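K.L.:
need a structure here:
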Amino acid sequence: MTLKVTDLSYDYGRQPVLKQVSLQLNSGVNVLLGPNGAGKSTLFSLLTGLYVSKQGDIAYGDLSLTKQPRAVRALLGVVFQQSTLDLDLTVKQNLLYHASLHGLSAKQALANIDDILTDLKLSQRLSDRVRTLNGGHRRRLEIARALMHQPKYLLLDEPTVGLDNESRQLIIGHIRKLAQARGICVVWTTHLMDEVCEQDNLIVLNRGEVKAQGICAELCCTHKAEQVYQLYHILTDSAEIM
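P.N.:
Coordinates of the predicted model:
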């Protein structure tokens, strides 16, 4: 699975947010790292089709997001930074409502994520109202929901921000295992450097520009950085170490 971004720019009026961003992301975990205000969320909105740029192109495999948006969206599983769950419905009702939007029967939808619900410790919470779940369980539910139609691409916008350590580690571990087992192309935006592994395809974004992209360990070697914290500091010229 390949995701290719070519010369993508975006601005809010006179303020440029992204400047000719070009990327090629493949199956596995692709981490988009950058400080707050780097343009990560804007890029994420463009990748999901929420925003449309007048300049540049986004292609999922052979499909153009601009020309074939419906076909592309069928391939995407998306978890936004802000929760989109219905708090008054149960876990199961939230899942099945989303499944119906993809034309899936209840039986097929739940079968598709049976192992995921187990891994994310949600199997025993299907009858609970979402309102009763803590933040970590709600985020796990959103991830399970995004995977119900078995997407080829999984886009996650800072999915672990504000979560307890147990939920963070559970989510990170599950997504990495899933990417390897199913060959999914995962796009993970974050500003938390402890979420980056040496083998990840890393893209460092700062002030709307791509400062580097490649395997994290190789980038550290190229820039003479001992670890990703130092690499981040070099590439963003920032004293902000998260």
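
K.L.:
use CA for all of it now, contacts and neighbours both
P.N.:
Noted.

K.L.:
quick one, strands of this protein?
P.N.:
Taking DSSP state E as the criterion, the chain carries its strands at 3-12, 15-25, 28-33, 55-60, 63-64, 76-79, 153-157, 185-190, 201-206, 209-215.

K.L.:
who wins for proximity to L47 among those?
P.N.:
Nearest to L47, of all the strands of the chain, is strand 55-60, at 7.1 Å by Cα to Cα.

K.L.:
Can you tell me which helices and strands that closest one packs against?
P.N.:
Counting contacts by 3 or more Cα pairs under 8 Å, 6 or more residues apart in numbering; DSSP states H and E, strand 55-60 packs against strand 3-12.

K.L.:
Would you format the strands of the chain as JSON lines with distance to R176 included?
P.N.:
Formatted as JSON lines, the strands of the chain follow (distance: least, Cα to Cα, whole Å):
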{"stretch": "strand 3-12", "distance to R176": "18"}
{"stretch": "strand 15-25", "distance to R176": "15"}
{"stretch": "strand 28-33", "distance to R176": "7"}
{"stretch": "strand 55-60", "distance to R176": "21"}
{"stretch": "strand 63-64", "distance to R176": "25"}
{"stretch": "strand 76-79", "distance to R176": "15"}
{"stretch": "strand 153-157", "distance to R176": "11"}
{"stretch": "strand 185-190", "distance to R176": "9"}
{"stretch": "strand 201-206", "distance to R176": "12"}
{"stretch": "strand 209-215", "distance to R176": "15"}
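
K.L.:
here's the other one to compare against:
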Amino acid sequence: MRVALFITCVNDTIFPGTGKATVGLLRRLGVEVDFPLAQTCCGQMHLNTGYRDEAVKLANRFTATFAGYDAVVAPSGSCAAMVREQYPHLDIENVPKVYDLSEFLVDVLKTTDVGAYFPHKVTYHPTCHSLRGLKVGDKPFTLLENVRGLELVPLPGAEECCGFGGTFAVKNRDVSAAMCADKIGNVMKTGAEVLCAADNSCLLHIGGTLKRQKSGVRVLHLAEILASTEENAG
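P.N.:
Sure, this is the predicted structure:
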């Protein structure tokens, strides 16, 4: 199976550790991962703000860059949903098969125990695109439940949006901040040390507020927890 990593803009620019964790995890599971250097943006930001022609150009570039791969793994439900849900509406042909990380692990590799070790109290925020777009269901929870040493605690109001929504947070700042405040309140109720999600864009939004409030709660992408072992657990 030929597998490629699509790192996404947010991860490449701000959270490169997530991409490294994804590759390290997959290699540990026996999957060799390519990283096509020609990859750029999937076009989601452009489409969401009305620049359809520019989004189409990026979508065609994406399709050409990842042509020939059996699977493209993206540590972002948001970008994976863009390719799977929106490319057909843009009349993009030969769209490669793109998977969220949890989907690839559970549905393709048929594994729910990746040999991870992370001795911390964790709560999980199911991001909107992974929950409603990709419909990954309980796959992330199942993966976390099989991490040794990890105590997974439920997040009240888990399915409520954090308020980020890409450009929504810019155009509707006050509403976005209020939604994030509600999410923060629920995170604090859990007593968790770590908030986990499968989209760093949401973690950037929530994590910024957690940091400003000096909450002591840190945020980590699912890939980073699953990549953790007894040798490198943080």
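
K.L.:
After superposition, what is the TM-score?
P.N.:
TM-score of the superposed chains, computed with TM-score structural alignment, normalised by the length of structure 2, equals 0.29; 113 aligned residues with a Cα RMSD of 5.5 Å.

K.L.:
By residue count, what's the longest helix in structure 2?
P.N.:
helix 173-190 (DSSP state H).

K.L.:
before we move on, back to that, so can I have JSON lines of the strands of structure 1 showing distance to H174 of structure 1 and mean neighbour count?
P.N.:
Converted to JSON lines, the strands of structure 1 look like this (distance: least, Cα to Cα, whole Å; neighbours: other Cα atoms under 10 Å):
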{"stretch": "strand 3-12", "distance to H174 of structure 1": "22", "mean neighbour count": "17"}
{"stretch": "strand 15-25", "distance to H174 of structure 1": "20", "mean neighbour count": "17"}
{"stretch": "strand 28-33", "distance to H174 of structure 1": "12", "mean neighbour count": "25"}
{"stretch": "strand 55-60", "distance to H174 of structure 1": "23", "mean neighbour count": "19"}
{"stretch": "strand 63-64", "distance to H174 of structure 1": "28", "mean neighbour count": "14"}
{"stretch": "strand 76-79", "distance to H174 of structure 1": "15", "mean neighbour count": "22"}
{"stretch": "strand 153-157", "distance to H174 of structure 1": "13", "mean neighbour count": "23"}
{"stretch": "strand 185-190", "distance to H174 of structure 1": "12", "mean neighbour count": "24"}
{"stretch": "strand 201-206", "distance to H174 of structure 1": "18", "mean neighbour count": "24"}
{"stretch": "strand 209-215", "distance to H174 of structure 1": "21", "mean neighbour count": "18"}
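
K.L.:
Please name whichever of the ones you listed is nearest to S41 of structure 1.
P.N.:
Minimum separation from S41 of structure 1 across the strands of structure 1 (Cα to Cα) falls at strand 153-157, 7.1 Å.

K.L.:
What helices and strands are in contact with the closest one?
P.N.:
Judged by 3+ Cα pairs under 8 Å, 6+ apart, the packing partners of strand 153-157 of structure 1 are helix 40-47, strand 76-79, strand 185-190.

K.L.:
Name all residues that make contact with K20 of structure 2.
P.N.:
By Cα atoms under 8 Å, 6 or more residues apart in numbering, no residues touch K20 of structure 2.

K.L.:
can you tell me how far it sits from V73 of structure 2?
P.N.:
The gap separating K20 of structure 2 from V73 of structure 2 is 13 Å, by Cα to Cα, to the nearest Å.

K.L.:
Same question for T18 of structure 2.
P.N.:
Counting by Cα to Cα, the separation of T18 of structure 2 from V73 of structure 2 is 12 Å.

K.L.:
what's the answer for C196 of structure 2, then?
P.N.:
Counting by Cα to Cα, the gap from C196 of structure 2 to V73 of structure 2 is 19 Å.

K.L.:
Please apply the same query to D174 of structure 2.
P.N.:
D174 of structure 2 sits at a distance of 34 Å from V73 of structure 2 (criterion: Cα to Cα).

K.L.:
Repeat that for R28 of structure 2.
P.N.:
Counting by Cα to Cα, the gap between R28 of structure 2 and V73 of structure 2 amounts to 15 Å.

K.L.:
Can you pick out the residue with more neighbours from those two?
P.N.:
Neighbour totals were compared for R28 of structure 2 and V73, and V73 leads with 24 against 13 (other Cα atoms under 10 Å).

K.L.:
Am I right that that one is in a strand?
P.N.:
Yes - with DSSP: H, G, I helix; E, B strand; the rest coil as the criterion, V73 of structure 2 is assigned to a strand.
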